[in-house]
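Engineer: Structure for this input, please:
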Amino acid sequence: MLPTKNTPDLIDTSELFMSTPLKISWLLASLTLAACGSDNTQTPNPSEDKTSAHAAVASESEVLAKPELGSFGIDLADQDTSIQPGDDFFRFANGHWLDTYELPADRSNYGSFNVLTDRSDERVRTIIDDLSSIEPAAGSLEKKISDYYLSYMDTETLNQRGIGPLQPTLSALAEIDTQEELSAAFGRAQIDNTATPFSFGVGADRSDPDQYQLGLRVGGFGLPDRDYYLEDTEKFLEIRAEYVTHIATVLEFANIENAQSKAEAILNLETQIAEHTWPRADRRKRDLTYIPMNYDDFVA
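Structural biologist: All right, here's what the predicted structure looks like:
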């Protein structure tokens, strides 16, 4: 059941974490302190001189006393003080940042959560690189991580195998001929972690946290949002044209015939989905997107 302009998603969790310049230093400090911890941390001996304990407290206080942003965890320089907070608090708090920040060329959005993600990725990369420089014991978790990463980075072998490993999946998709088979493919996609026009997830019921519910929302977009399909500005028209070219290129890599016409058909399908999808602002309204129903009502 696709949501229409009068029927929102059953549950939409895509906008819970927005990429805005949230200046919360305690979160960054907590992550830093957690990363600095190790099994070698010594527990103070109660019999030792209190000077050691005082030094430890002073050291921790010194770390916490140096927020990463601003003088107390919020960068006031990013404000736009020409805006009254009662008129537009978001612009008041972030206006200068929004006007002056240069978005990375490879990103469609950026904010504090992206910073945390990038930092975590860098730390994981360091851990993996350290494992790759040694020879972990056979069968160990370290060995599995190292082998998995090295196999991913073995581009020579990947290029030799080509799309061979994908062929069984592509063949199964090509053989879909009924609505039942299509529904089954959507279900398998949830297990395979591939995209479908619908996405599912189990979470706590918003109105009753003591029970769980299955949430359903619309997906299937290759472009970031519905506006990319529906707005006819010069920018979006250019993006859609390049998107079709990209899809056709991918289909050609998979040796799929009539790649260009099929790419155009894919864009047309995604556009129809976009036409039945609420604007982003409406999808953020938790009460509006909360429409619980039982299974019988849903399938009806």
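Engineer: hey, let's count contacts and neighbours off CA atoms from now on
Structural biologist: OK.
Engineer: what about Tyr152, distance to Ser52?
Structural biologist: If you measure Tyr152 against Ser52 using Cα to Cα, to the nearest Å, the figure is 47 Å.
Engineer: Could you do Ser132 as well?
Structural biologist: The spacing between Ser132 and Ser52, counted by Cα to Cα, is 38 Å.
Engineer: Among those two, which residue is more densely surrounded?
Structural biologist: Shown here are Ser132 and Ser52; by other Cα atoms under 10 Å, Ser132 has more neighbours (17 against 12).
Engineer: contacting residues for that one?
Structural biologist: Ser146, Leu150 (Cα atoms under 8 Å, 6 or more residues apart in numbering).
Engineer: try Ala195
Structural biologist: Here Ala195 is in contact with Ala189, Gly219, Gly220 (Cα under 8 Å, 6+ apart).
Engineer: Now tabulate those in a markdown table and tack on neighbour count, distance to Leu170 and secondary structure.
Structural biologist: A markdown table is the format used below for the contacts of Ala195 (neighbours: other Cα atoms under 10 Å; distance: Cα to Cα, whole Å; DSSP: H, G, I helix; E, B strand; the rest coil):
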| residue | neighbour count | distance to Leu170 | secondary structure |
| --- | --- | --- | --- |
| Ala189 | 15 | 12 | helix |
| Gly219 | 18 | 20 | coil |
| Gly220 | 15 | 18 | coil |
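Engineer: can you tell me which of those residues lies nearest to Arg206?
Structural biologist: Distance ranking of the contacts of Ala195 against Arg206, using Cα to Cα, places Gly219 first at 21.1 Å.
Engineer: pretty sure the closest one is touching Thr196, no?
Structural biologist: Yes - using Cα atoms under 8 Å, Gly219 is in contact with Thr196, at 6.4 Å.
Engineer: What residues sit buried inside stretch 92-110?
Structural biologist: Neighbour counts using 16 or more other Cα atoms under 10 Å place Phe92, Ala93, Asn94, Gly95, His96, Trp97, Leu98, Tyr110 of stretch 92-110 among the buried residues.
Engineer: Before we compare anything, build this one as well:
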Amino acid sequence: MKFSKLVPLGLTAAIAVSLASCGKTDTAPAATADATPAFDQSQIKTALISLNTADLDTAIAACTDLNGFVNSKWLKANPVPNDQTTWGSFEILRERSLEVQHALVQQAAASQAKAGTVEAKIGDIWKTGSDEAKIDAAGITPLQPQLDKIAALTDTAAITQYLRDSQAVGQGVLFSLFANADYKDSANVIAYVGQGGLGLPEKGYYFDDSQAKIRDAYVAYIAQVLTLSGVDAEQAKTQAKAVMEFETRLAKASMSRIEMRDPAKRYNPVSAADADKLTPNFSWTALFDTLKVPAAQKFSMAQPGFFGEVDKMLADVPAATWQAYLRFHTIDDASPYLSSAFEKANFDFYSTTLRGQKEMQPRWKRVLESVNGAIGEGLGQMYVDAVFPADSKVQMQHLVENLSVALKARLEKLEWMSEDTRKKALEKWASFTPKIGYPDKWRDWSGLETNGDSYLGNMQAARTFNYRFMLNKIGKPVDKTEWGMTPQTVNAYYNATKNEIVFPAAILQAPFFDAKADPALNYGGIGAVIGHEMMHGYDDSGSQFAANGNFDNWWTDSDRAAFTQRTDQLVAQFDGYESLPGVNVKGKLTLGENIGDLGGLTVAYDALQMALKEDPKANVAVDGHTQDQRFFMNWATVWRRNFNEGELRVRLNTDPHAPANFRANGAPSNMPAYAQAFECKAGDAMVRADDKRVVIW
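Structural biologist: This is a model prediction of the structure:
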């Protein structure tokens, strides 16, 4: 029952931001009708990260390794803390955001807010989640009614009914079902269903020889969870093996992360009647009736082969195995909200065994994550009211405009693009919608019922409420005012069907954005992020969506071939990066983000040159480095990051972003402007040979 984290189409590495210069303003929407006390900035204890010449490692030449030159000293002095799996600019800035949120939820919990208000709901989740003694005393009891339902499943009809009923309250284990814009009619929302059901990070974990130890540990974890829930130890071991065999069948029928990057493989419109023919043991018509959503005429069933296999499993897998599978995943998903024995077992496998995290994070952070998952935008209202300055939004709008001008100039001059395709590319450019800071319309939380009794109960109520909110969009026009991230999220994203670029409030701080910084730092920081998100509209996936957000080919065949030839070079570049001994980056998996980095940094550099021409007085050296040098140096500062080996291994298999050190070096090594800025010569590691240099946008 863990709340799944949104995976944005754009920059998904955690991008946290400082709040040092923020203050309460009249222009930010108030969280509630009640006056909110001004936030005490002294509660932010984590220090900022910014470009500092004292951090530079002059023993490493910028022409050899930009990341090493800018970051190596800092990285050596700042290993990953025991309660983290990565540590760098993103994580430190996220810590600052969490410190603000922590103070706000404590304030809400202590406010004696009127029942039904956002503060009261946040306070209920916070207080019940913080009462560890009460949670431990309850043990498995809060989940027992669900486990009893699973224990009563004896045949296919009962199992399919259970799957429908659990899906209706947002507890779908076997597959995902969600609302999204219709790829072919992006103004309207349809239902999408997709593969799921796996406990390991990606299908390769079930087959690759290199993951054998992880598989063994996973089977042991399944047995441990079942034993903790009351299953006899020997039976639990037998059931755990059966669950692993069950998931392995699902994995064989699943698509890989690389395959799923193709929008065509995520969209397969069918009617419920046609889908019923594919899965005679599972009625989609009955499912949509249970969900009470108008999806019978058209929904997207991506990965029909996966659902065909699920249908076979409904017929030939014994009911006892289905019970074990559903029992395990029900407990596993609820573990963060159950007693410490379940929570620790969950942490030991997913965080320690898989990712190398040595210590559990303090309880306040774990509960705060639950608050964000349950009522994140409600907390976001409080966050914006407390710490987001109006002038940040104004200055950000100016930067977006400058990047937009620079991007247009690039599109107009592309030598390899025909006029027919260029016209469509410029139409898409003209239709970009930027969103900055926070939503213009806040979400209504009335209807979410919380209490002071049960942590799990509150989280289940929030999950059902949020899932129903999402289901209610099906069959209706897309609400373009909605955001896919909360204001306090340390991230940014691009949405292809809305053709929008979105920058939550929490990213608008150093090292990305600083109103007092010289132009190079802002353009090498948030400017490159803006450019990155814009370029997602033209990456290998986003470029398949037109200006109106529809999945529609607007390219000539020759232009698409020229584009692919260039992106194949970028695939080869990142395939060549060895991240761990014998383990290289997957260039196809990371292609979209690498296109975003290369195009975004290139456009941001162009915009910097425009800004310096407008204000020649700003084109001065700072701390002995030119504006061009500081631009690239701040880009590297953004990607300052250490990884645990376990975390890095998981990301190399699952993350569409390359490791941070390769992002720091990858794009600049393709840019003549970088070589010129640092007076690098042909043959230097940061100067790619002409036949290897990647030029796309």
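Engineer: related to what we said a few turns ago, can you put the buried residues of stretch 92-110 of structure 1 in JSON lines and add distance to Ile176 of structure 1?
Structural biologist: Formatted as JSON lines, the buried residues of stretch 92-110 of structure 1 follow (distance: Cα to Cα, whole Å):
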{"residue": "Phe92", "distance to Ile176 of structure 1": "53"}
{"residue": "Ala93", "distance to Ile176 of structure 1": "52"}
{"residue": "Asn94", "distance to Ile176 of structure 1": "49"}
{"residue": "Gly95", "distance to Ile176 of structure 1": "51"}
{"residue": "His96", "distance to Ile176 of structure 1": "52"}
{"residue": "Trp97", "distance to Ile176 of structure 1": "49"}
{"residue": "Leu98", "distance to Ile176 of structure 1": "47"}
{"residue": "Tyr110", "distance to Ile176 of structure 1": "39"}
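Engineer: Pull the most distant pair out of those.
Structural biologist: The most widely separated members of those are Phe92 and Tyr110, with 18.7 Å between them, by Cα to Cα.
Engineer: Now do the host helix or strand of Ala35 of structure 1: distance to the chain's middle.
Structural biologist: Element membership for Ala35 of structure 1, per DSSP states H and E: helix 25-36. Relative to its parent chain, helix 25-36 of structure 1 has a centroid offset of 21 Å by Cα atoms, centre = their mean, to the nearest Å.
Engineer: For it, buried residues please.
Structural biologist: In helix 25-36 of structure 1, counting by 16+ other Cα under 10 Å, buried: Ser25, Leu28, Ala29.
Engineer: ditto for stretch 170-186 of structure 1
Structural biologist: Phe186.
Engineer: how about it, aligned to which bit of structure 2?
Structural biologist: With TM-score structural alignment applied, stretch 170-186 of structure 1 matches the range 147-163 in structure 2.
Engineer: quick one, helices of the stretch 1-150 of structure 2?
Structural biologist: Taking DSSP state H, counting those that start in this stretch, the helices of the stretch 1-150 of structure 2 run over residues 66-77, 89-109, 118-130, 132-138, 144-151.
Engineer: Among these, which comes closest to Asp83 of structure 2?
Structural biologist: helix 89-109 (11.6 Å).
Engineer: now the closest one against helix 118-130, angle please.
Structural biologist: Counting by axes from the mean of the first three to the mean of the last three Cα atoms, to 10 degrees, helix 89-109 of structure 2 lies at 110 degrees to helix 118-130.
Engineer: follow-up on the earlier one: which one of the buried residues of helix 25-36 of structure 1 sits closest to Asp210 of structure 1?
Structural biologist: Of the buried residues of helix 25-36 of structure 1, the one sitting nearest to Asp210 of structure 1 (Cα to Cα) turns out to be Leu28, at 31.5 Å.
Engineer: ok, back up a step: just the helices of the stretch 1-150 of structure 2: most buried one?
Structural biologist: Among the helices of the stretch 1-150 of structure 2, ranked by average contacts under mean count of other Cα atoms under 10 Å, first place goes to helix 118-130 (a mean of 24).
Engineer: Please name every helix or strand in contact with it.
Structural biologist: If contacts are counted by 3 or more Cα pairs under 8 Å, 6 or more residues apart in numbering; DSSP states H and E, helix 118-130 of structure 2 sits against helix 89-109, helix 363-387, helix 455-471.
Engineer: cutoff 10 Å now
Structural biologist: Judged by 3 or more Cα pairs under 10 Å, 6 or more residues apart in numbering; DSSP states H and E, the packing partners of helix 118-130 of structure 2 are helix 89-109, helix 132-138, helix 363-387, helix 455-471.
Engineer: Around the nearest residue to Ala462 of structure 2 once chain neighbours are set aside, count how many other residues there are.
Structural biologist: With sequence-adjacent residues excluded and distances taken as Cα to Cα, 6 or more residues apart in numbering, Ala462 of structure 2 is closest to Ala374, at 5.2 Å. For Ala374 of structure 2, the neighbour count with other Cα under 10 Å is 25.
Engineer: Now do the same for Ala374 of structure 2: its match in structure 1.
Structural biologist: When structure 1 is aligned by TM-score structural alignment, no residue sits opposite Ala374 of structure 2.
Engineer: Pull up the gap between Ala374 of structure 2 and Gln460 of structure 2, please.
Structural biologist: Separation of Ala374 of structure 2 from Gln460 of structure 2 (Cα to Cα) stands at 9 Å.
Engineer: Assign a three-state SS to Thr245 of structure 1, would you?
Structural biologist: Following DSSP: H, G, I helix; E, B strand; the rest coil, the label given to Thr245 of structure 1 is helix.
Engineer: if I line the two up, what does it land on in structure 2?
Structural biologist: By TM-score structural alignment, Thr245 of structure 1 lines up with Ala220.
Engineer: got it, and Tyr290 of structure 1?
Structural biologist: Mapped onto structure 2 by TM-score structural alignment, Tyr290 of structure 1 lines up with Tyr267.
Engineer: Is that match in contact with Ile190, as I believe?
Structural biologist: No - using Cα atoms under 10 Å, Tyr267 of structure 2 is not in contact with Ile190, being 11.1 Å away.
Engineer: what sits in contact with each of those two?
Structural biologist: In terms of Cα atoms under 10 Å, 6 or more residues apart in numbering, Tyr267 of structure 2 and Ile190 are both contacted by the residues Asp182, Tyr183, Phe299, Ser300.
Engineer: what's the farthest-apart pair in those?
Structural biologist: For the shared contacts of Tyr267 and Ile190 of structure 2, the farthest-apart pair by Cα to Cα is Tyr183 and Phe299; their separation is 10.9 Å.
Engineer: Gly220 of structure 1 and Gln213 of structure 1: what is the separation?
Structural biologist: 22 Å.
Engineer: ok, now Ala185 of structure 1?
Structural biologist: Counting by Cα to Cα, the gap from Ala185 of structure 1 to Gln213 of structure 1 is 22 Å.
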